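> Sequence and predicted structure, then a few things I'm wondering about:
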Amino acid sequence: MTENSRRAGSAAVAPADEDVAAELLEFLAARTKTTWERDQDLFAVGGMSSLFAMQLVVHLEKTYGLTISGADLMLDNFRTVDAMVRLVRRLGPGAGGTGGE
């Protein structure tokens, strides 16, 4: 699925958790040259800095049409792929968050 097709369908349908997780694992692997597990603490093992966490914020906002701000910017929301999937689900289309349009 391309970024444009995600955006085109984002007004009506939230992406499946498995799709979000797979996309994030691919993004992380490409950027860090490391294979990650969904529940692996990216900060605890030295896989991510706070600067990289901000790159993740931008990636999630652009890819899934989200606005991540305020309390949602806490590191715990970016500590694992599963945490990021929950954030996308919570803020994404149809979730009552600020995502979508």
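All right, it came through fine.

> Please make it C-alpha for all contacts and neighbour counts, starting now.
Fine.

> Break down the protein into its strands, ranges please.
For the chain, applying DSSP state E gives no strands.

> Walking through it, point out its helices one by one.
3-9, 17-32, 50-64, 81-91 (DSSP state H).

> highest average neighbour count across the ones you listed?
Looking across the helices of the chain with neighbours counted as mean count of other CA atoms under 10 Å, the highest average goes to helix 81-91: a mean of 21.

> how far does it sit from the chain's center?
6 Å (CA atoms, centre = their mean, to the nearest Å).

> okay, now the one to match up with it:
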Amino acid sequence: MGTPNKADVLTAPVVTKELSEFLTANLGQELALDDDYFTLGLVNSLFAMELVTFVERQYAIEVQVDDLDLDNFRTLGRLRDFVLAKTAHRGAAA
């Protein structure tokens, strides 16, 4: 089972930068790692689904129903940690 070459170089700084760029472009402001964009009222349910779709496509992962816990997606830092956890197995398989 092949994975994108990009997955081999995923690091916290790389994922943080990519997610930050996506969020900034779509929410219209830069966010700190712990800014809760749901609590700040920057995200609606439609954007939440767009965020899930972006993460799945960008990192070639499948977000399962059990993964849809809001705590995985509410801040840049938590989202980064979620992506890194979901892709961690790729390095071990190589």
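Yes, it's here. Not measured: the values here are computed from a predicted model.

> State the TM-score obtained for the two superposed chains.
The pair, once superposed, lands on a TM-score of 0.84 when counted by TM-score structural alignment, normalised by the length of structure 2; 89 aligned residues with a CA RMSD of 2.0 Å.

> picking up where we left off before, mind putting the helices of structure 1 in TSV, distance to Arg38 of structure 1 included?
Output for those, formatted as TSV (distance: least, CA to CA, whole Å):
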stretch	distance to Arg38 of structure 1
helix 3-9	21
helix 17-32	7
helix 50-64	15
helix 81-91	5
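
> and of those helices, who's closest to Gln40 of structure 1?
Gln40 of structure 1 lies closest to helix 81-91 among the helices of structure 1, at 7.5 Å (CA to CA).

> Kindly calculate the angle that the closest one makes with helix 17-32.
Helix 81-91 of structure 1 runs at 130 degrees relative to helix 17-32, counting by axes from the mean of the first three to the mean of the last three CA atoms, to 10 degrees.

> average distance between helix 81-91 of structure 1 and structure 2?
Compared with structure 2 after the fit, helix 81-91 of structure 1 shows a mean deviation of 0.8 Å (mean CA distance after the TM-score superposition for structure 1).

> angle of that helix against helix 50-64?
50 degrees.

> now for helix 81-91 of structure 1, which elements pack on it?
Taking 3 or more CA pairs under 8 Å, 6 or more residues apart in numbering; DSSP states H and E as contact, the helices and strands that helix 81-91 of structure 1 lies on are helix 17-32.

> I'd like to know which of the helices of structure 1 is closest to Leu73 of structure 1.
Smallest distance to Leu73 of structure 1 across the helices of structure 1 (CA to CA): 8.0 Å, for helix 50-64.

> now the closest one: which residue numbers in structure 2?
Counting by TM-score structural alignment, helix 50-64 of structure 1 falls onto residues 45-59 of structure 2.
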